[in-house]
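1. Okay, here's the prediction I keep looking at, along with the sequence it came from:
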Amino acid sequence: METTRILFVIRDDGDMTEPMNIMLLSALSKRDAPWRTTHRALLERDDILRVMDDVKPHIVACSAITGSHRAYLEAIRVVKERYGDSVLTVLGGPYCSSYPGVIAKEPYLDAIGYLECDEAWPAFLEAYESGGGRIHEIPNMITRENHHRVLRPVEVPNPKTGQPHIEYAVDPSFYRPRLTDLDSLPYLDRDLIYRNTLFGGRLKRTHMAGRGCPFKCTYCFEHTWNKVYLGKGKVLQRYSPVRYCEELARVKRDWPTRFIKHYDDVFPVFPPDREWLEEFAEVYPKLVGLPFHCLVRCDLVVQSPWALPLLKRAGVFSLTMSIESGNAFIRDHVIARDMAHEEIEQAFGEAHKLGIRTFSNTILGIPGPKIPKVGDPNFDARVEGIVNDSKLNRPARRVYIDLGKALESARLKFDGDPVALRRFVANYLKDTGAKVKLSDALDEARRQFEGDLSAWRRFVVDYLRSVGLHETQLEYDFESVLYSIGLGVNFGEFGILFPYPWTDVTEKYLIPRGWFDGDYDKLHASYQARSPLTCFTEDEKTAQENMALLGTAMILMTGSQNRFVRWFGRPFARFALPHLSRIRSRRATAFFQWLYTATKIVMHEKRVYPMHLSAREKWKFFLETWKLDVWKRFRRKHHQPVLRGSRPGSFLGGPPSV
């Protein structure tokens, strides 16, 4: 068999988490095929054309997310213009699964991978080696030759204008069911990524114990994938604990490793996972025995009270539990987190009792409904808009209480006393934690105050405040930051809401309201950059940036193990955050960026990923992290060409080259 050479092209974007997708594809390429070799090239560091001349690959493959796809398409164009049909170009990743029509629009693409390609990729390589004609018959692999029969044009109305445009869907008969036997997968090819890059010296290694997420958070595409895969396999798949830990033990043996991060969307703590987690808690300490970090959900921790003790027994040092918003209305009705304050507080409290360090994620810049002023001439229309917002998403697990009946009882009791009525409603909401139907409550209140428009509007304003709504966007963002701080989290990150494709928050909330125009090409590759939404003023966007940086920095105090520091830090944060975040100077933001990186490094080392770095290692890591953070927050455009090769050498796993 003649050698088949595959070149994986990767961006050197400063991501300090290994590209597990590329490592898996490389391993799949070489399994039971010693005649195949895999190679890598870094867009911003390597001279791609010189690498092409040296390696002489038969296939050039890339994996793209929305935001990075432009650079990969440009690289593919340059390669094709130089080498023509002597090289097969393939693009995969979430971008192609969101926009399979890219194969019909980009003349330099030969094929794309759609959805999961664990079985499709090796089959595609075998078909290519057998003469090439069969590559057009491989499910999940859409080519220039087969896309006419595989893609189905779908007329989709623009949510903003109502005018139709063409998108493409894939014939369900042309993609395979989900892979359910993860144990059948080869070990990730870490050598491809670690050798001669900064990843080789990283002491924190990443893997995933399973795949899939059943939740319907509107800022994520997972539930859309679940719909596409409906009837094609179960949502959650797992490695067996022994198989998973054996691979981690191999990593520990072959590469310097002090800490493990399990990067599953949700680590196996679902109620049916108890047996899996019990076995993991026995196997992991014996085979791996390193402290680790994982991601879980507050509601699952509450539903599965055995989960945290088992994780503790296994050796967990820290875990992430995302909050996403400190405002209950936004959590329930905008981003569909379906998680009560009580569940969040209980979960963090239980973790702290067990001595497990906590890391929270929160999203700022989620547009919340604004309470109108009593004198607003469009008062009723704005209130109707808020009622409609409350219907976008509703908690699936928690029962709604019909507040209309409660208000009727209150009206009879407090007839003629609107102040007492408003006080009753506020206390009722506070005592019951009611999730109310706004339309019922407001209709009842309107009847109560009929004939007195001013009293009616004052009641509505008070009522909307009682259910957690605010007059301004920054009040929502302040609430979210202070909520995380109030939980006593040991570390926290505050990202910005970005409108990604295949997400309900983009397609059903942001675009229909005219807050995003649907142009994904202009998005920054990092969701920690300045908000791209048009509903915020530039001052609000600056305040959000500052808040995100300062929120993390202040957790250095509020999440401290020292009681006095915590006692001082929390009131200081409540006082200082609203004032400092409103400073509009870019120099101030740059200083906050430095403060954010410095405090983050300290907290990572002490509270999240303790790897016992030397003073020199800490300083080096600080510089690398600072460069990455600056790129995430401040770099707007790529002023240098992607294929420049001006800084040869592999820096993958270090500061960004973009």
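-> Perfect, thanks for sending it. Residues are numbered from 1 along each chain as shown.
2. from here on, contacts and neighbour counts on C-alpha atoms
-> Fine.
3. For the residue positioned nearest the centre of the chain, which three-state class applies?
-> Nearest residue to the geometric centre of the chain (CA atoms, centre = their mean): residue 220, 6.6 Å. Here residue 220 is coil, with the state taken from DSSP: H, G, I helix; E, B strand; the rest coil.
4. Below is structure B, check it against A:
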Amino acid sequence: MSRTGMRLKMPLSAPVCRAGGGSRPGRNGVSGFAMKIVFIQLDPIIRAGIVSLSACVKKAGHQADLLIVSEEKNLIEKLKSMSPDLVGFPLVSGMHEQTMAIAEKIKSETHALTIFGGPHATFYPEEIIRHEAADIVCLGEGEEALVELLDSMSRGKNYLDTRNMWFKNGGKIVRNALRPFNEDLDALPLQDRSIYYKYELLRRQPSKDFVFTRGCPYRCSFCFNSHFRELYGGQGKFVRRPGVGRVIDEIVAVRDNYGLESVMIMDDLFIADAEWLGRFVREYKKRVNLPFQCEVRADLVTENIIGELKEAGCTAVAVGVESGVERIRNEVLKKNLGDEKIISACKAITKAGILLKTYNMVAIPGETLADAFKTVEFNIRLNTDYAWCSVLRIYPGTPLAHEAVRMGLLDENFSLKDFGNSYLLSGTPLKLKNKREILNLQRFFPLAVKFPALFPLIKRLIKLPPNRVFDIIFQATYAFLTISTTKIGLKNFFTLGLKTKNALKT
């Protein structure tokens, strides 16, 4: 063990041995050292990928843990005391630069072997693997790849051919191909949320998030899924869903072990399979029987489905509207969703007495100020209870990014940093007419929909220069609507918000 308390990084072409010895059976009874990975992330948000990776690592006989930067007073010393063989960093676009800065500091002070994964690492692996803090990059879904890597390390085997992994090796980069998708999600162990719920801030949240489905059959131009599908090149089934029993087991495990008052189902395809949904609502009512909120795609909604959701305890449904202008929604964003489908779906939701949320965006390529106004007006027409609106963040490499560059609205060498690092109060590098007014409108959007009588005044206010008062109005409206439509509570809301904000400043 080094003077820093960490195991020194071994050359990637050589076997890695755990300092101090002490072997125990590995997966399938094969002897080997139990390796340890510690994940590092900035903000106090539970990431579905990490809880699945941790579960698989532990099932294979290795060890996994997590440190959240915003929750640790002395991150480096805490990490040293854990003596990991591998330090993992989930990379989310928009927060990747702050994460890389933390990784660089950890690297310089501990000489740890590092691995990077997550959406940003998957889509921009060349950028990450060339960073001085990076030793390994994991692309795509990493459960099988990470276990294989740790098994090889523990047995002293060469692991440079591990699929889904890129390695630095002697000044060269080894780029391995992706393995096919894992089509049997039921075969994965139940998520390991213990690494997150050791933090009281997360454990005490009365409402907890769940994601079931992987992949998406739709090809929205602003979404990463179309690019993700292309990366795999048809290797395995892209859209996958676990069985109803497995999903209910996940929820029950969280309820019984950590407490749960309401469930947030963050899954766009939740109602896509009517037969699966029918089984789910029956089992949910029988085994869980707690209030829940969910997300839906409007053209999948029927009155019967909404009735089933209501009967099972659904209190709120979120619908992706994106733009109130059908042409922009379908021709630019490729949502393939007409106005009448959205109107019909929202009518069924509100008729059932379920709270209606909508997701919207402004600063879309080709959008005018009049178009943005129509998005507000469309939400008013829908009788939206909570209209969320964000400034569109365009990710390099997506179809929408290529189109924006072609239209001359974005520089070819643009980067995510041009949008700022706030998901609530973003800017945009798009060369839009009336950009100032459009960005100001985003700050007032939920207020304008909730109180339509204020909309004429808001149209005048947005002509003023951007200012802190507008930001405060947005934050206050966001806080009020979030607290009033969820069980998060005032204290938890502001604590999570403050810690996330501070993490972005890291």
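-> Looks like it arrived, so ask away. Small disclaimer: the values here were computed from a predicted structure and weren't measured.
5. care to give me the TM-score?
-> The TM-score (TM-score structural alignment, normalised by the length of the second structure) is 0.87; 474 aligned residues with a CA RMSD of 2.5 Å.
6. For the residue nearest to the centre of the first structure, which residues are in contact?
-> The contact partners of residue 220 of the first structure, by CA atoms under 8 Å, 6 or more residues apart in numbering, come to 502, 503, 504.
7. Map it onto the second structure.
-> Taking TM-score structural alignment, residue 220 of the first structure has residue 223 as its aligned residue in the second structure.
8. Residue 313 of the first structure now?
-> So residue 313 of the first structure corresponds to residue 311, using TM-score structural alignment.
9. likewise residue 256 of the first structure?
-> In the second structure, the residue paired with residue 256 of the first structure according to TM-score structural alignment is residue 259.
10. what about residue 230 of the second structure, neighbour count?
-> Neighbour count for residue 230 of the second structure, taken as other CA atoms under 10 Å: 10.
11. which of the contacts of residue 220 of the first structure are also in contact in the second structure?
-> Among those, the ones still in contact in the second structure (both residues aligned by TM-score structural alignment, their matches' CA atoms under 8 Å) are residue 503.
12. and the contacts of residue 220 of the first structure as a markdown table, adding distance to residue 198 of the first structure?
-> Shown next, in a markdown table, are those (distance: CA to CA, whole Å):
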| residue | distance to residue 198 of the first structure |
| --- | --- |
| 502 | 33 |
| 503 | 34 |
| 504 | 37 |
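13. could you flag which of the contacts of residue 220 of the first structure are buried?
-> Buried members of the contacts of residue 220 of the first structure, scored by 16 or more other CA atoms under 10 Å, are 502, 503, 504.
14. Which of these fall in helices?
-> Among those, the ones falling in helices (DSSP state H) are residue 504.
15. tell me which element residue 638 of the first structure falls in.
-> Counting by DSSP states H and E, no helix or strand carries residue 638 of the first structure.
16. if you skip the residues just before and after it, what's nearest to it?
-> residue 658 (6.7 Å; CA to CA, 6 or more residues apart in numbering).
17. quick one on the thing from earlier: give the helix, strand or coil label for the match of residue 313 of the first structure.
-> Classification of residue 311 of the second structure by three-state DSSP places it in helix.
18. That one and residue 348 of the second structure, how far apart?
-> Distance, residue 311 of the second structure to residue 348 of the second structure, by CA to CA, to the nearest Å: 14 Å.
19. out of the two, which sits in the busier spot?
-> Neighbour tally, residue 311 of the second structure and residue 348, criterion other CA under 10 Å: the higher count belongs to residue 348, 19 against 14.
20. Identify the residues contacting stretch 259-269 of the first structure?
-> Under CA under 8 Å, 6+ apart, the answer for stretch 259-269 of the first structure is 203-213, 276-277, 290-297, 300-301, 304, 307, 609-611.
21. how far is that stretch from where the chain is centred?
-> Computed by CA atoms, centre = their mean, to the nearest Å, the chain-centroid distance of stretch 259-269 of the first structure equals 14 Å.
22. Strands along the stretch 201-350 of the second structure, start to end?
-> Taking DSSP state E, counting those that start in this stretch as the criterion, the stretch 201-350 of the second structure contains strands spanning 207-210, 262-265, 292-296, 314-322.
23. Which one, of these, ends up nearest to residue 79 of the second structure?
-> In terms of CA to CA, the element of the strands of the stretch 201-350 of the second structure nearest to residue 79 of the second structure is strand 207-210, at 27.1 Å.
24. average distance between the closest one and the first structure?
-> Mean deviation of strand 207-210 of the second structure from its aligned counterpart in the first structure after superposition (mean CA distance after the TM-score superposition for the first structure): 1.0 Å.
25. what span of the first structure lines up against that strand?
-> The aligned range for strand 207-210 of the second structure is 204-207, by TM-score structural alignment.
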